[in-house]
Structures are given as C-alpha cells and as structure tokens.
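all I have is the shape, not the residue letters:
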C-alpha cells in the first residue's frame, strides 16, 4: 500500500462531534471514517481512480 498523504483539516467542532459519534458506531477512527465517506462519495460520482475503486472498504 502506498504511503498516505497527510494534510491539516479545519472542521467545525459540532461537525467533528457528529463524525466522532458516527465513526464510533461503525467501529472506525474519525480519520478512517472520513476517508471511508470520501471514498464512497467518489465511487458514487464515478471519480474514483482505477486501483482505489477495487480496494476494500475497511
């Protein structure tokens, strides 16, 4: 697996708290859940690059 890209993310505290609760219900970290949500959104939009579209969903 390729190294992951790090970048800062500024997010509204209320949004973070909602993501934190949702991630916990899915047994994921907040970071992992954000990555999952972004991947699913890209799949639905048909914009996910080739290899990533075949990777598993956590």
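Done, it's in. Keep in mind that what you see is a predicted model, and the values were worked out from it rather than measured.

for the rest of this, base every contact and every neighbour count on C-alpha atoms.
Noted.

what does the helix ranked longest in the chain contact?
Secondary structure of the chain per DSSP state H: the longest helix is helix 30-45. Helix 30-45 has contacts (C-alpha atoms under 8 Å, 6 or more residues apart in numbering) with 19-20, 23-24, 48, 53, 57-58.

now which of those would you call buried?
Listed as buried from the contacts of helix 30-45 are 19-20, 23, 48; burial here means 16 or more other C-alpha atoms under 10 Å.

the structure to be compared is supplied as follows:
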C-alpha cells in the first residue's frame, strides 16, 4: 500500500532587500538550510511564539536521505 501524496506546498513571491537576503542566506548556510527553509523555519517560530501557529500545520519536511526501514522478516 502506498502512502498518500504529500499536500502541495504554497508558493509565494517574496521581495527582500538584497542585504537582508544575503544576511539570511549566510545564516541559513551556517545552519545547513536553504534560504527558503530558513524563512519557513523563522516564520513558524514567530507564529508559535505569538500563539498563531495553526494546530493543523504539517511539520517541516526533513531533507536528505529517508530513515532506514527495518528489513522484512525472512521467509522460511
């Protein structure tokens, strides 16, 4: 059985001052994130701290190699 597809991600256009973007990109690099992931991380943290993060918001998708699944039992 295949898992359901993940919900579509909302795409938005964001205009930033170039100096702000450069600082954000450096910060993201320091934390091994993309600039996009850093923006989402910071927005979610601000929403949570203000009590405005929706309870139904999906967690941030983890990037990289998926976790190993246990091998199925060997047939005897």
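Perfect, thanks for sending it. This structure is a prediction, so every number in the text was calculated from the model and none was measured.

thinking again about what came up before, nearest to residue 12 of the first structure among the buried ones among the contacts of helix 30-45 of the first structure?
residue 19 (10.7 Å; C-alpha to C-alpha).

sec struct for the closest one, please.
Residue 19 of the first structure carries the three-state label helix when classified by DSSP: H, G, I helix; E, B strand; the rest coil.

could you pull up the residues touching it?
30, 33-34.

counterpart of it over in the second structure?
The alignment partner of residue 19 of the first structure in the second structure, by TM-score structural alignment, is residue 24.

and for residue 50 of the first structure?
Checking TM-score structural alignment: residue 50 of the first structure goes with residue 55.

pick out the residue closest to the middle of the second structure.
residue 60 (3.5 Å; C-alpha atoms, centre = their mean).

gap between it and residue 20 of the second structure?
Between residue 60 of the second structure and residue 20 of the second structure the distance is 23 Å, computed by C-alpha to C-alpha, to the nearest Å.

which residue lines up with residue 35 of the second structure in the first structure?
In the first structure, residue 35 of the second structure lands on residue 30 (TM-score structural alignment).

what about its match, neighbour count?
As a burial measure, residue 30 of the first structure scores 19 neighbours (other C-alpha atoms under 10 Å).

and it, how far is that from residue 12 of the first structure?
14 Å.

same check, this time on residue 28 of the first structure
Residue 28 of the first structure is 20 Å from residue 12 of the first structure, by C-alpha to C-alpha.

neighbour count: those two, which is higher?
Shown here are residue 28 of the first structure and residue 12; by other C-alpha under 10 Å, residue 28 has more neighbours (16 against 8).
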